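Participant: From the sequence below, what's the structure:
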Amino acid sequence: MQKDAYTLILEAIDTGVYRPGDRLVESELADRFGVSRTPIREALQRLETQSLLARDGRSLIVASLDHNQLSELYVVRAELEGLAARLAARHATAEEVRVLKDMVEDDKQLLNDPTALSRANRRFHKQIHLASHNRYLVQQLDLVHRSMALMATTSLAAEGRGEVALAEHGAIVSAIEKHDEESAYLALKEHISKAFVTRLKLDAAAT
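Facilitator: Okay, the predicted model is just below:
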């Protein structure tokens, strides 16, 4: 299936091809993706409406999150992710649990590569979203994770965070496997909270 201009630009932001503060130029995007300027223009308008792009004079740039937006995003993310873990503990099949366990094991090979670990982390969380078997929750979490792409760095880049995060992933999967809804909810919520604390420390160190 051919991807539309909106999806192509979104993926480019999500994978870090375009970072917060980068200018997006219609003609350059059209050349890069091999599509005409009209769908590019429509995609940019849609992304601006979703606050993923911002105006800088006459230019459109990839938006960045201020401290308050970051805090608001993490509050929503913690609750929705926790709910996904709770529902996964209720609905996940044995096969879905096996995939989650394999992911935790495989991701240990990526501890020295924060970028690859960040991509693997997204896949892990997406797998939990799908295991919740609630399409509306999956849609909302997709929106949240799009906004997460507006962060300049991953919290997994912090010294030692990768190993701790994987241990937390293991605890989340264990609770899901035991169908312990409350423990799964709390474990994932705490995991997001710790990631937020790490991010705040990274941002403080960068200023």
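Participant: C-alpha only now, for contacts and for neighbours.
Facilitator: Noted.
Participant: residue boundaries of the strands in the chain?
Facilitator: For the chain, applying DSSP state E gives strands covering 23-24, 53-56, 59-62.
Participant: Need those in JSON lines (columns: distance to Gly170 and mean neighbour count).
Facilitator: Listed next are the strands of the chain as JSON lines, based on distance: least, C-alpha to C-alpha, whole Å; neighbours: other C-alpha atoms under 10 Å:
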{"stretch": "strand 23-24", "distance to Gly170": "39", "mean neighbour count": "16"}
{"stretch": "strand 53-56", "distance to Gly170": "35", "mean neighbour count": "17"}
{"stretch": "strand 59-62", "distance to Gly170": "34", "mean neighbour count": "19"}
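Participant: Which of those strands sits closest to Gln140?
Facilitator: Proximity to Gln140 (C-alpha to C-alpha) singles out strand 53-56 among these, at 19.0 Å.
Participant: for comparison, sequence B:
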Amino acid sequence: MKSAGERVTEAKDDSGAHSGSLVQLAYSTVLAKILDGSLAGNQLISEGKLASDLGLSRTPMREAIGRLEGEGLVVRNGRSLAVQTLTLSDYLEIHHMRRLLETEAVALAVEHLAPEALQDLRQAVLGMEETVSPVDHWTLDDRIHNMIAEASGSRLLARTIADLRRRTRLFDRSRIPSRFHPGRQEHLRMIDTLLAKDKAGAVEAMRIHLDGAKNAILNEFNKFG
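Facilitator: Presented below is the predicted three-dimensional model:
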């Protein structure tokens, strides 16, 4: 894997898309830090430091931060910038939308998902160890949910689901209980219903999976406030 410095050098050498490449590099790097928790909710952001860490000028970093701000992942308060955070109420609202959209997506996707791709997903789920990193867990989770959304045939639906899923990851990770075993079983049930082309079963499996995540978080809040 190339280091950030090597990617910067390549971007600078690309005379055809110099500015755009640097902005994209800055955007992708900061987005990854937000999604993996390196930049946590409410954490202040320094454009200068982030640019310096990547060996960039502040201009592409400023454009990248502006893009993240427009996507609701970064918020501005006067001259200060911080990573957006989600309250429990925000999370539940997003969950409600995901439940509506992802159950529709899986119903539309049933006839369009290749059995080979589903079998590959099944093996990936079975092969995941309990000690897997949060990043690897999210990567596989994204792979499953995004494949289903994209197979729905609606690009708008797929983009909206991807955005909502990304926003979910702004929720305080310390308040999210481990769901390795139930989550794995829920994913396997979903994949099996899709392999069987069981539309009603797939919709129910998606609903159970999403509600399982929500209920685990609600239980955590009820226990500890």
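Participant: thinking again about what came up before, can you lay out the strands of the first structure as TSV showing distance to Thr38 of the first structure?
Facilitator: Formatted as TSV, the strands of the first structure follow (distance: least, C-alpha to C-alpha, whole Å):
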stretch	distance to Thr38 of the first structure
strand 23-24	14
strand 53-56	17
strand 59-62	16
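Participant: mind checking which of the ones you listed is nearest Thr154 of the first structure?
Facilitator: strand 59-62 (16.7 Å).
Participant: Could you tell me the end-to-end distance of stretch 147-160 of the second structure?
Facilitator: 14 Å (C-alpha to C-alpha, to the nearest Å).
Participant: ok now do the residue mapped onto Asn42 of the second structure from the first structure, which residues does it touch?
Facilitator: When the first structure is aligned by TM-score structural alignment, Asn42 of the second structure is paired with Gly21. Residues in contact with Gly21 of the first structure (C-alpha atoms under 8 Å, 6 or more residues apart in numbering) are 61-64.
Participant: do you know how far Gly21 of the first structure is from Ser64 of the first structure?
Facilitator: Per C-alpha to C-alpha, Gly21 of the first structure is found 7 Å from Ser64 of the first structure.
Participant: Please apply the same query to Leu150 of the first structure.
Facilitator: 5 Å.
Participant: Would you format the contacts of Gly21 of the first structure as JSON lines with distance to Ser118 of the first structure included?
Facilitator: Shown next, in JSON lines, are those (distance: C-alpha to C-alpha, whole Å):
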{"residue": "Ile61", "distance to Ser118 of the first structure": "23"}
{"residue": "Val62", "distance to Ser118 of the first structure": "20"}
{"residue": "Ala63", "distance to Ser118 of the first structure": "20"}
{"residue": "Ser64", "distance to Ser118 of the first structure": "18"}
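Participant: Of those, which are still contacts in the second structure?
Facilitator: On the basis of both residues aligned by TM-score structural alignment, their matches' C-alpha atoms under 8 Å, what survives of these in the second structure is 61-64.
Participant: Enumerate every residue touching the spatially most central residue of the second structure.
Facilitator: Centroid-nearest residue in the second structure: Arg166, 3.5 Å away (criterion: C-alpha atoms, centre = their mean). Applying C-alpha under 8 Å, 6+ apart to Arg166 of the second structure gives the contacts Leu35.
Participant: And it? What does it align with in the first structure?
Facilitator: So, by TM-score structural alignment, Arg166 of the second structure is matched to Arg146.
Participant: Please apply the same query to Gly66 of the second structure.
Facilitator: Gly66 of the second structure maps onto Gln45 in the first structure, by TM-score structural alignment.
Participant: do Leu100 of the second structure as well
Facilitator: Using TM-score structural alignment, Leu100 of the second structure pairs with Glu79 in the first structure.
Participant: Give the burial count for its match, as a bare number.
Facilitator: 16 (other C-alpha atoms under 10 Å).
Participant: what's the spacing between it and Arg123 of the first structure?
Facilitator: For Glu79 of the first structure, the distance to Arg123 of the first structure - C-alpha to C-alpha - is 19 Å.
Participant: so who does the equivalent of Leu65 of the first structure over in the second structure touch?
Facilitator: Correspondence of Leu65 of the first structure to the second structure, assessed by TM-score structural alignment: Leu86. When contacts are counted by C-alpha under 8 Å, 6+ apart, Leu86 of the second structure touches 41, 168, 170-172.
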